[in-house]
Structures are given as C-alpha cells and as structure tokens.
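Undergrad: sharing a model that was predicted from the sequence below.
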Amino acid sequence: METTDNSISGGTFHDVVVMARDAHLHYHHPRRPVPRMSPPSVRHYVNNAPLFARMDAVWAGCRAEAVPTRMLLTGVPGIGATAAARRWLQLHQEDFPGPQLHAVLGRDSSGSPIDSVAVLESWLGILGVPKEDRPSDPGALAAFFRSWTSSGPVVVIIDGAVTTGQVAPLLPGSDESVVLITSHERLPGLVSRFDVEVLPMEPLDDGHSDELLCRVGRLTEDTRTVRQPVVRACGGIPLAVRLVGSYLASLGPEAVQELADQFEDRRTRLEAMRMADDASLSGMLDVVYRGLGADDARTYRLLGLLPTASGEVRAAQALLGAADLPTARRALRALRTANLLEQADGETFTMNRLVHDHAWRCAQDDESRQIREEALDRIVRYYVDCAECAEAALSSRWRHDPEGAYEAYARNPATDQASATRSLERQRTGLLAAVDLASSTGRHHHAWRLCQALWTFCLRGGHHADWIKALKTGLASALECGDLLAVARMHFELGFAHLDRFSSAEDDAHDARHHLEEALRLTCSPESQRAEGHRRTRSSAWEGLGLLELKRDRAQEAIACFAEALNALDGVDHPRGRALLAYHRGRAFTAMGRHDDAERELLDAHRMFGALADHYNEARTLVRLAEDRRAAGDAGRAIGALDEAVPIMRAHGPAYQQAGILLLRGDLHKAQGDGGRAVADWTAARTLYASERSIRVVDAQRRLAPEPADSELAADSELADDE
C-alpha cells in the first residue's frame, strides 16, 4: 500500500494571464520573483558584432509584424553559439524583464534525443503551475504551455537541439516571445514549420582570435609575431582559443614560443587534427590537458566519469574522494582557471559537453580500470544516498530496503521535507542520469534503488516522462539482480506512474494494468505468500488496479480490487494502508450510489487517519464525505464536514487543496440560499488559486460573475487526487 501526501512545490511566475481553452482571465497580485534560468554571460567576449546586428534586425522585424522571434544559431562544435545567445541577451537585458527558460537537449546515453516532454514538465513546475492543472497527454501539455506563456514576453533558450521534433513542444505562445536555439545542424524543419531564422556562425578571423587569445592569456604586444602559429592552429574556434589562452595564462608569456613550435612542427600529432571541423578544439583540449599538473589532470579525468556535464560540488567531492568540501572546491578552481569548467555559484559547476566528452576519453585512455571503477562506485553511491535520504524525509511509505537505509533515516532523520525537495530539484538531472550510469556499468542494485527513491519527488512534481523512463531502466536492472521483490516493486511503481499520468495518447491505462498485474503475479508464488514485503506489494498492486477501475468508472470492479488489497494485508501491521483502502471504498460506494456504505467507510477512514495524526488525509476524507453527502441530498451534513475540513487543510495542506474545499463549500452555501457565505468562500478560493498560479481561478471567477448561470454553478469542484 503506497501513501504520499500531496504537497506541491515549485517556482513562481510574474504578471501571468491565466487561460482556459476559451476563457481568458487577467488578474493581478503582488510582484514575485521571475524564473530566470538563462546561463550567465561569458567574460572576454569579442567579435560577432555583425551577428548581433542581424539578430537585432530579425527581432525588430518580428516585433513590427507582431510575431514570435525565433532564431537558430548554428555552427561547428566550439563555435560559441550558446555564448553568443547569452551575450545578445545580456545586451538586451532591460528589454526582457519576464521569465527566461533554459533547456539543454542533445541526446541521452542511449543516443536518443532528449525527451522534450520531460523539459516541459520541469518548466511548468518552475513556473509554479500546480500538477493537478497540467494535462497528461504530451500534445495537450505542449498546448497548455503555449497557452500559459501566451500573455506576455518570455525568453526561451534551447541548447543543443538535434531534431525539429525536440524543439516544437518548447515554443511559447506569446507573439512577444523570443526563442534562441543552438545546434550543430541546420534543422530545416524549423524553418518550414515555425519560420525560424537560421543564423550560421562563422569562425573568428585571425584578428579577433588574436584579440581573444591576448585577453584570456594576458599576453602583451611583444608576443604578437611568435603567437601567430598558435592563433592559426585554433582555427577560429572560440572555445579552442579560450582553452589555449588559459593554458598560457597559467604558464606565462614565455610559454608562447614553446607552444608555437609544437604547432609548427608537422611531425606532431596535432597536424592530423587540422583535417576535421573540430580539429582545433580537440587539439587545444589535448594541449591543455597535457599541461595540467598531476592532481589537476586526475580531477579532470575523473570529472569525465560524472553522468552529466553539470553537478554540485558535493558530487565532485564524492567522485574525487576528497576529504572535505574545501578540498573539492580547490580542485575545481584549478580547472576553472584553465577554462575547463564554469562555476555558477559556490555549490554548482558545469563543463562544456565537448570538454566533458574529452575528459571521459582521457579517463578511458590514461586512468587505470581500478581507479575508474572506484570513482564510479563513489559517485553512484553518492546519488543513491542523496535520493534515499530525501525520500525518507518526504514520505513514510514502505520501501524494499535490503540494506536498512530507510530504517536508519527513520531513526535519525537527516533533513526536512522542504530541504529534501530543494536538493532533489537541484540534482534532478544528475540523479536521473545516475540511473542510466548505474545500469550501464553493472551497478544494477543501485539503479533500481535510485528509481525507488525518486518516487515521491516525481509523483508530487509530475515528472512523469523522466519517472517512467527511469523506472524502465530500474526494472531491467532489478531483473539483472535476480531480486524477485525488487522486480515486483519496479513493476508496481511503473504501473502506478502510468496510472498517475493516465494519458490516452500514451496508452497509460493498458501499461498500468500490465505492470500492476505483473507485480501481482510475482508476489503470488507459494514461496512469497507469507513474506511481508511481498504481501505489501501485492496489496499495493491490487490498490492500483482498484484506482484504475475507478478512473474507468467501474466502481463495482474497484470494490472487488480493494477487497483483495485488504485481504493481502491480513496479519500485516499497516494501519495507514487500511485507512486509505477505507477511503477508496468510500469513493467507490459514492459512485455506485450506496451512500450509507460510503458514509460508513469514510467515517472509518477519518477516524483511522485521526488516530495516525495524518491530518492532511483526515481533511481529504472529510471532503470526500461532504461530496457523498451532497450526492445523497444532505447539504447540511456536507457543509458541516467541510467546516471541519477547512481549518485542518489550512494548517496541514497546500493552498490548492484549500481552494478546492472553499469552492465546494461556496457551491453548497449557494444551493442552500446563503449567497453571502457563498461569495465569501468563492472569493477566498479565487485568491488561493491565484496564489498557486492555477487556471482554476477561472472557476471561482465564473461563480463570482454577476448572475451566474446555473450550469456554471454546477461545474465540477471535486478535488484532484494524488494517491
């Protein structure tokens, strides 16, 4: 039996226009922080004045025609497309006061294009859109994002696009929007389908290359003649110039002659590299890497083993086996000086993906297998520990825990819920990539444990695309481990993830049933019948099947599933699970019109949740009781249940759920002829929905409009469930 609460966390949005499919409602609220995800600008920027003039002209033309501005910056690896996009935005920073959203696309470890749906789910969370408001189908989610961003200026930066299909869902809806895309490809589909302006980026000429080399390398005029071979060898690739400039800055101007001699010597291996488009970059990376001290070279190689090109300093500490954070920071600082990475703040860092790939190659070529394996052990274990620590803080649900990690965290909590959520959000990309890393390197036990530990975070945040993808990998790893219960748990969690998303376009109903039935099959063998973990999982699978039947409006079948779930718990100490099953049965009996049975089950659930001090579910059960009493024609009892639920939810639940209760109570007051109390509840609900950036503010506004139609008052006000 799986239980979670429904807390919603996320960012905020400024000057939003909340939109329904055919209704637009503008509302105002105190100014709040605006999401600004755009990467910082680079130092020592030179050239590209003609490019920026062209970008200005495109932007001006689009504004004059009242159409979105969409530009694609394209060129060879290391050409500086992302840096150019950053610089142009910096030059116009006062023109873009609204949200700025950033995504890094490319391909995943399997070579498939990064899923844009996962990016959308993340962006909507950052914008503060409640999970309950978001559509489940990928196409509908993209349409929702366009609607949500249709009211004012928004900047979107899309780095490393590899297909037109990746970009399409991420285009905002506002005619005032500016979209900057970078890619090594021309992507003609963007031009034909979305009128994107393609802006090819050319290499730096020798003059600008020389200027950049002097700035980064702190070189003086007296080195001009001797440094020309170095300038030419960089091929006009800005990243290559920066790398060799940092190298020279660390060694001093006297190193220019030695380096120039290397480039002029056609017997060196760098000569062959001049043949390829990225030759200069590869050559410069080799030069800089060979010039690092032993400790710095080791740091560089090991960072190549990270599952992503970005991470937290604590992750680097684990990977390097550093004794403490100051030691890890010093190690990273040396690579930052060499332009091999950037540090956005004191806690995070990022490497250019091409540099990260080069570091990985160096680790394969120059590091022993034993050292690589030990580093991989440390980083995978780090991510498992982070995820399990956070999951223990976020939920008390039962987990398969062969190493006793959750028992240890229960005895000695390491963090609180708010801190746990922030930590997982910061490390989300690394955690998900670590699932693939653990699986691909044979650390299968850690792969499925990582998936299990991401349950509550993904469920609450609505990260369905990432969640389902990770769980598929976790299931494959559990099978490799041969741990029958781990396999059953992965099937159950996959089934529940599909059930929670429930997209008809993705056939989630079919997939949910398949995985839940597989979990049942695996836990019903004679040898597993008496094991508590198997029985809990069997109960959870039956519960999921019952919820699936409820979603399909088959209440009688749902009752049968919930009965099986309860039978599986016979002899298992799980009062919370029994309370939830009573709650589900109450829902089903209401749907069947058996209101006496529904009231009995919901009162039992309310009593059990109260005894557990589970106040959130206590309030939620009161809301269900009110809905049943309304359906039974007992409006007075329904209002009484909501009167009891309001203060509990105010103290223990999210604003979104509070608003739903007030909306429902206002409807009941109106039906009872008490217009004054109805208006008070609807007004309070509107304020709460507005604070949550919810499109349901429209529902409250409709009720508050002069002489609302009866059909509007009958709009569905049932709270969204997050089982």
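TA: Received it, and whenever you're ready, just let me know what you need.

Undergrad: contacts and neighbour counts: CA atoms only from here.
TA: Will do.

Undergrad: what's the first helix or strand after the helix or strand containing His446?
TA: Secondary structure from DSSP states H and E places His446 in helix 444-453. As assigned by DSSP H and E, the chain's next helix or strand after helix 444-453 is helix 455-461.

Undergrad: show me what secondary structure element comes after that following helix.
TA: helix 464-481.

Undergrad: which strands or helices does that next one pack on?
TA: Applying 3 or more Cα pairs under 8 Å, 6 or more residues apart in numbering; DSSP states H and E, one finds that helix 464-481 makes contact with helix 116-126, helix 428-440, helix 444-453, helix 455-461, helix 484-501.

Undergrad: export the ones you listed as a markdown table, with columns for distance to Gln364 and mean neighbour count.
TA: A markdown table is the format used below for those (distance: least, Cα to Cα, whole Å; neighbours: other Cα atoms under 10 Å):
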| stretch | distance to Gln364 | mean neighbour count |
| --- | --- | --- |
| helix 116-126 | 31 | 21 |
| helix 428-440 | 15 | 22 |
| helix 444-453 | 22 | 25 |
| helix 455-461 | 34 | 22 |
| helix 484-501 | 32 | 26 |
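
Undergrad: quick check, Leu212 in a helix?
TA: Yes. Secondary structure of Leu212 (DSSP: H, G, I helix; E, B strand; the rest coil): part of a helix.

Undergrad: turn the helices and strands packed on helix 464-481 into TSV, including distance to Tyr289.
TA: Output for those, formatted as TSV (distance: least, Cα to Cα, whole Å):
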stretch	distance to Tyr289
helix 116-126	34
helix 428-440	25
helix 444-453	32
helix 455-461	39
helix 484-501	42
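
Undergrad: out of those, which gets nearest to Leu663?
TA: helix 455-461 (22.7 Å; Cα to Cα).

Undergrad: how far away is Val178 from Ala85?
TA: Distance, Val178 to Ala85, by Cα to Cα, to the nearest Å: 11 Å.

Undergrad: equivalent analysis for Pro307, please.
TA: 26 Å.

Undergrad: got it, and Ala408?
TA: 47 Å.

Undergrad: after the host helix or strand of Ala260, next one along is what?
TA: Element membership for Ala260, per DSSP H and E: helix 255-264. Using DSSP H and E, the helix or strand that follows helix 255-264 in sequence is helix 270-273.

Undergrad: tell me the buried residues in that next one?
TA: The neighbour-count check on helix 270-273 (16 or more other Cα atoms under 10 Å) flags 270-271, 273 as buried.

Undergrad: equivalent analysis for stretch 343-359, please.
TA: Buried, per 16+ other Cα under 10 Å, within stretch 343-359: 343, 348-359.

Undergrad: and stretch 391-409, by the same measure?
TA: So stretch 391-409, judged by 16+ other Cα under 10 Å, has buried residues 391-395, 399-400, 406, 409.

Undergrad: between those, which sits nearest Gly245?
TA: Looking across these and measuring by Cα to Cα, the closest to Gly245 is Glu391, at 45.0 Å.

Undergrad: next, the one to line up against it:
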Amino acid sequence: MAGITRFGMEVQRWRRQRGMSLAVLSEKTSFSESYLSKVLHGHRPLPLSLAAEIDAVLGAKGALLRVAEREEGLTRWDAMRPSQLPPALAGFVGRTEYLRTLDASLRVATAPGAATTVIEGASGIGKTALALHWAASLVERFPAGCLYADLQGFDVGQPRQPDAVLDEFLGALGVARAAEDSLSQRTARLRSVLASRPMLVVLDNAASYEQVRPLLPGAGSVVIITSRVHLSGLALHAGATHVRLSPLRLQEGVQLLGELAGRARVAAETASAELIVRHCGGLPLAVRIAGEHLATQPHLTLREMAHQLGPQSSRLDFLASADETTNVRGVIDLSYRALKPAEAAMFRLLGLHAQTPISVGAAAALAGTDIACGTQSLSALANSHLVESSAGQRVKMHHLVQLYATERAQAEETPAQRDGAVDRLLRWYCASAANATNVLAPDWAGRAIAVDTAGISAQQFTFDDHAGAIAWCETELDAITSVTHLAATRGISSAWILPSTLQPFFYLTKKWSAWIDSASQALHCAKAAADDLGIARCQQNLAAVLSELGKTDDALTLLQDATRRHHNRGDDEGQGWTAVTLGLTYTRIDRPDDAIATFTEAAKLFERGGLELSVAVVHAMLGTVYGRVDRLDDGIDCLHEAIRIAQRHDSPLAESLTRHHLGALYLHSEQPQRALPQLDRALAIRRIQGERWGYADTLVVRAETLKAMGEHELSVECLREAIAVFDDLKDPRGLELHATLATTTPSFLDTEP
C-alpha cells in the first residue's frame, strides 16, 4: 500500500498472521478504524500508547512497540537534522581536476574511521571555496545532516578550542552533556551519535592535528578539512587524503574575473584581463578583489586596472580592503605571525631574492645560518605554504608572498642587515660557481679573483664530477642573474665576479644568449663599481662570446683595452686568458702569425703563474694554428704535449679538447686514418662528461674524416647525429649543417679552434 509507514507494514504483517481485519483491530482497541488508518499511513503521529495497545491485541510481545520507538526516534532526529553548511561562494570557477581528485578520494578511502580529506594551500588560494563547493555536491548523500565549524586556526584571535566546537556539535544534535564531561567523553559521545547517523563534517581553517583530532567521527561519515599548514598527523593517524591547491590557471582566473566584473566586459579586453590575472599570480583572493574593484567602478577599464597593478611596490596596497579576510596582505600576515623567530627571519630575507628558486645552501647563507637550521626553517615555511617546493630540493615564493616578505624585511631588518644578507648570498654563489667551474677548468681564474667564504658553506663538487658541475650551472643560471642584479642594486662592488665565473661553463655549453646576457651584466656591474680588474676580466669574457659569434671587430676592441688594463695591474692570469681569446679571434679572421704570437705570449704568462692546465689549453689552440700554416710537426708536437699535461692532471675536458684538435689537424694533413682514433677518443670523453656541444662539434669533424676515407654512408649518419644534437641545443649551427647535408656536397671541416 502506497505511503504506509514501517510500523504500518509490521502491523499489517501481524494482522495477516492473526487473521484480523483493521475493523476487528479497531473494535479490540479504543481507536476508530479511520484514525488507525491515518496513523498507519503516517498522516497522524504515532503515540507510543497506541503502539503498546496494538502490540498487546496482536500478541507481538513488544516487537511492534520497538518498531514504534525506532520510528519515534527517527522523527525526533529528523526534526533536529543539523544543516550547518554555509552557502558556496558565488562565481566558483574551474578546479575541475581537483574536484575529480576529491571525488576519487571517497571511492578509494580505506581507513577504518571517517573518510577524511584535507584541502591545504597558501593564504587566499581558495581552500574554503573549493571545500564548500564540493561539500554542497555531497550533502544530499547524508540525510542525517551536515556539521560545520570555522576553527579560526589563522584568524586574528586564538584558534577555537576543540571542546567548545564539540559542545556546539552535540547541541546541534540534541545531545545533552554533563558539565563535568571530559574532552574524550564528549568526543566519544559525538562518535556514538554519528555511528548510527553518518554525517558530512566540514572543519574549516584548522590550525593543527591536535585541534581537529577530537572532532573526527568514526566510519560512515565524511570529513572535509581546510588548512594553511600541512597536517601530517591526519595522514598518519586518520588515513586522510591531502589535496594541495595551486593558483588558478590563466583561463580560470580570467573566467573568475568575468563572473565578478561581467563576462562581456572581460571578453572585450581579454589581453588586459590576462595581465590582471598574472599580476594577481592566479591567487583567487587577489583576482576576486580585482573583480570587485571593477564591479564597483564600471567606468574603469581593464587596461587601466592592469596598469594600476603593474608596479610591484604598490600592488599589495591595491589588493587590500578594510576586511582582513579579503585582504591579500592581511591573510599572508596571519600566517607570518604564526612563525617562530628563526622561521620568520628566513621568510623576511627570502623576500629579497626568492621569486626565483633558491637552494637550501643559498637560503642558509642568506639567513646567516648553517645548513641544518636553514633546512629546518625552510621545511617550516613549506609546511605553512609560505614557500613552494621546486625541482632540485629548492624553494620559491609566490610573487605576492615575496612582495609581502620584502615589506617585512624593509620594516624589521636594518639596512646593514639587509646588505649583509645579500653579501652572504653573493659570496655563496660566487664560491659555489667557482667550485663548479674549477672542475671544468681547474684554476682558470687564477689568484687575482678571491672570494671570502667566511660564514658560508658553498656547494662542493668532486674533482671528477663534470656532469654535476655543468648541471649545477644550468640549474642556477636564472638565480645567478637575479643575485647579480640584486647585489649590484645594493651597491656591492664585487657583483661582477659571479657572472664572470661562469665563463668555462659557457665556453663548453655554447649557451649563446645566456652567455651574452651574463657577460654584459658582469661588465655593467664592473663599470658601475669602477673596478679596473673587473672591467678587464669582463671585457675578456664578453669578447670571447662575441668572437665566437663572428663579431670580431667588437671583440678586438674589448680585448685591446682589457690587455692594457691587465698589464697595468700585473694580472698575469687575466692577461693570459685575454691573450688566448685574442689568439682565437686572430685565428678566425685569418691572421695566423698574430695568433701564434699571442698564444705563445699566453703560454709564457701561464707558465710563470704555474697554471699548467692553462698551458695545455694554449698548446691545443696553438697546435691547430700551426697546422693552418703548414707547420704540421710543430702542431702535432704541441698537441701531444697538451695531451700529456691533461693526462698528468687527470683533466678529461682538456684531453678531449686536445684530441679533437689533433684529429682535425691529422685530417687537414690528409691523414684521416690517424685522425679517426683521436676523434673517437674525444667523442668517448665528451659523451661521458656530458659536453654536448663539443660532442656534436667532434661528430662534424668525424663525418668529414669518414668521407675522406670513402665511408660516405657512415659520414652522413655521423653528420645527422651532430645535427640532432645541435637542433636539440637550439644552436644555429644545426641549420647550417641541415643545408650542408641537403646539398650533398658537404664541406664539414669548419671546426672552431
């Protein structure tokens, strides 16, 4: 019968067993047949006295009375069904992948307790918005209701105590408690109630695992927690799934801006809308504030707003309001105030640099602490989502967080403290870069450039870790540019040393654009500091890359001035490398006699300084030039001497360079059979050392050698391998070789000395 209650169905079953009609039942009780029908179909309340009388008439021995008591309890629960979930935030957009992850977390939940999900992330990242949006989609699964509490973990006042929240939950459930009940007794009471009435429980803005632990129900319920910190205890003890939020994607941010300011308005100025979102760093809170500004100022164009947001010095002022909960600076400040002193100091000083990733060692130097303490502070900042983990055990800051950290550094650190921090950071990078490039080219810089390592622990490399040294330089390129600029703007006169130190790395890798930028930046810093040594060293560095790129006139001008400065200072090492670069430039413009003279002068300067490996490099260059003027025996002698020096000093890079040139010289003298073993050995060394540009360069010479031996198919295969490497490096030489291969008349021997 449609609409009949559970009690009514049980009464019907007992009447059939007893062969008793409803009319007979009415006669045996004190209630009319019509009234009984309404009660049994739920149209009238079921008094327990009536249930007891029917139970007695039908001889159910209390079974019907128990069913009635359960229904009465259900009715009471339904009348007290808590529905505490706040409304979801208007204009919610995107986060599709996160919502899929959250849905999946419920399907795979295996913990014995409630299915618990923690949404964590930085201030203003949209944790509560996502939690409420997702919770709204789940609430219908829980007919018993939903409990919600803002735990105020990072509000202006103190976080809420769990016993007060428990009292509110139990009150909402209609459960009385004795005044003397302990916290654990109240927790047990909540879990007992929810064991038969599973609910959705949302705990917003949690401060710690200790705060939420007493509020966790048992199996059957679902718990959603949001927090600015990583609550590791929840994964360990409650099997919680952690979902870490990132900033909005560009198109999601534009869509959110459109929801707030008007879709048509945003669509009409899409480029400006994208720029606004970028200025906001994809932070939902910042985008919402910008959208509210636009909504309340209909005559303000998006282009004008993007312009207002442009200056970093005033960006946080623009993204502010009287309400700290809708104020970017205010919400970051709440997280900052929760830090311990050492963590807060690290955070402030990171604001001077950390928009680019920074390693633990560099951060420790910046903060003036050791690696262990630096690691601990960075871990705490990452746990609070004030820094973001980056590749290679490094961290970086969201740019709005970095702006706030810079403000705190300006307010809480003296100028001397800020300058000291930048000086330590510069010295750490200078020493680390020197250690890396000394692996690639031992003692190439000589003794004229010394770095004070007091109070820092620079990155170390083993003498044979060439691949590690190159990888470190590649990883740190952006940071080195940033640190050099930072040091120069603070008037640190030695800022030029850092980019100059990378010259051996650039020589090996041929990262042309980065090399030019780095060398130009170094020269600018040296000139600003009026440092004569620095100017000369940086002129040589810039001339080296300009010469390789064919700008030989510009290179010669720089080298001539650098030679004068080095001579006046008595800097033999600097003058020696300037002479090497000058000799290479003379070689490129077909002035072999001048090249021989300058290489010979460079060798004398290095010998006088005891820089034997540098002498080997000069011999390698000199041997090639001797070959070009048909002094083959002298060239071969020079190159074999360079190989002996390289092997004596266990320098595979110097050996591979020399064997490459020896192979090219043998080929030039029409001895391809003697060239091939030298080139194969050079290739083997360069492959092991990760010297990719040099490897490709040697492949080109090997291709010409094979062609001279009549091995045309092997020659083409070798050339194609070289082209693949050059193309992968985005080196223009790859295009030249593509054209060479297409003409089928290759002239491959165009190797650099």
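TA: Happy to help now that I have it. These numbers were taken from a predicted model, which means no experiment stands behind them.

Undergrad: TM-score for this pair?
TA: Here the TM-score for the pair of chains, by TM-score structural alignment, normalised by the length of structure 1, is 0.53; 460 aligned residues with a Cα RMSD of 5.1 Å.

Undergrad: host element of Thr751 of structure 2?
TA: Using DSSP H and E, Thr751 of structure 2 maps to neither a helix nor a strand.

Undergrad: the counterpart of it in structure 1 - how many residues pack around it?
TA: Aligning on TM-score structural alignment places Thr751 of structure 2 opposite Ala720 in structure 1. By the criterion of other Cα atoms under 10 Å, Ala720 of structure 1 has 13 neighbours.

Undergrad: against Arg620 of structure 1, how distant is Ala720 of structure 1?
TA: Distance of Ala720 of structure 1 to Arg620 of structure 1, computed by Cα to Cα: 10 Å.

Undergrad: with Arg576 of structure 1 instead?
TA: 14 Å.

Undergrad: how deep is Leu236 of structure 2 tucked in, by neighbour count?
TA: 9.

Undergrad: any idea how far Tyr209 of structure 2 is from it?
TA: 10 Å.

Undergrad: under the alignment, what does Gly189 of structure 1 map to in structure 2?
TA: In structure 2, Gly189 of structure 1 lands on no residue (TM-score structural alignment).

Undergrad: actually Ile379 of structure 1, sorry about that
TA: With TM-score structural alignment as the criterion, Ile379 of structure 1 matches Leu425.

Undergrad: so its match makes contact with Gly361?
TA: No. Using Cα atoms under 8 Å, Leu425 of structure 2 is not in contact with Gly361, being 9.4 Å away.

Undergrad: so the closest residue to Ala703 of structure 2 other than its chain neighbours is in which element?
TA: Spatial nearest neighbour of Ala703 of structure 2, excluding adjacent residues (Cα to Cα, 6 or more residues apart in numbering): Ser715 at 4.3 Å. Remark: Ser715 of structure 2 resides in helix 712-728, with elements defined by DSSP H and E.

Undergrad: run the chain-centre distance for that helix.
TA: 36 Å (Cα atoms, centre = their mean, to the nearest Å).

Undergrad: tell me which helix or strand comes right after it.
TA: helix 733-743.

Undergrad: which other helices and strands contact that following helix?
TA: Going by 3+ Cα pairs under 8 Å, 6+ apart, helix 733-743 of structure 2 lies up against helix 712-728.

Undergrad: what comes into contact with the helix it packs on?
TA: 692-693, 695-697, 699-700, 702-707, 732-735, 737-738, 741 (Cα atoms under 8 Å, 6 or more residues apart in numbering).

Undergrad: picking that back up, looking at the buried residues of stretch 343-359 of structure 1, which are in helices?
TA: 353-359 (DSSP state H).

Undergrad: just to revisit the earlier point, output the buried residues of helix 270-273 of structure 1 as JSON lines; include the columns distance to Leu303 of structure 1.
TA: Output for the buried residues of helix 270-273 of structure 1, formatted as JSON lines (distance: Cα to Cα, whole Å):
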{"residue": "Leu270", "distance to Leu303 of structure 1": "24"}
{"residue": "Glu271", "distance to Leu303 of structure 1": "28"}
{"residue": "Met273", "distance to Leu303 of structure 1": "24"}
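
Undergrad: nearest to Gly533 of structure 1 among those residues?
TA: Met273 (58.0 Å).

Undergrad: wait, that closest one sits on Leu281?
TA: No. Contact criterion Cα under 8 Å: Met273 of structure 1 and Leu281 do not qualify, at 9.1 Å.

Undergrad: Arg369 of structure 1 pairs with which position in structure 2?
TA: So, by TM-score structural alignment, Arg369 of structure 1 is matched to Pro415.

Undergrad: how about Thr350 of structure 1?
TA: Match for Thr350 of structure 1 (TM-score structural alignment): Lys396.

Undergrad: wait, that match sits on Val360?
TA: No. Look at Lys396 of structure 2 against Val360 with Cα under 8 Å: they stay out of range, at 10.9 Å.

Undergrad: give me the longest helix you can find in structure 1.
TA: For structure 1, the longest helix by residue count, based on DSSP H, is helix 369-394.

Undergrad: mean shift of that one relative to structure 2?
TA: The superposed helix 369-394 of structure 1 is, by mean Cα distance after the TM-score superposition for structure 1, a mean 2.2 Å from where its aligned residues fall in structure 2.

Undergrad: any idea which helix or strand comes after that helix?
TA: helix 405-411.

Undergrad: which residues touch the helix or strand where Met649 of structure 1 lies?
TA: Using DSSP H and E, Met649 of structure 1 maps to helix 635-652. Helix 635-652 of structure 1 is contacted from outside by 615-616, 618-620, 622-623, 625-630, 657-658, 661-662, 665, 668-669, 672, using Cα under 8 Å, 6+ apart.

Undergrad: could you redo the last one with a cut-off of 6 Å?
TA: Helix 635-652 of structure 1 is touched from outside by 616, 619, 622, 626, 629-630, 658, with contacts defined as Cα atoms under 6 Å, 6 or more residues apart in numbering.

Undergrad: how far away is the match of Thr751 of structure 2 from Thr421 of structure 1?
TA: Taking Cα to Cα, one finds Ala720 of structure 1 at 21 Å from Thr421 of structure 1.

Undergrad: and for Ala476 of structure 1?
TA: 27 Å.

Undergrad: more neighbours: which of these two?
TA: Neighbour count, other Cα under 10 Å: between Ala476 of structure 1 and Thr421, Thr421 has more, with 22 against 16.

Undergrad: any idea how far the alignment partner in structure 2 of Leu642 of structure 1 is from Leu706 of structure 2?
TA: When structure 2 is aligned by TM-score structural alignment, Leu642 of structure 1 is paired with Ala675. Using Cα to Cα, Ala675 of structure 2 is found at 10 Å from Leu706 of structure 2.
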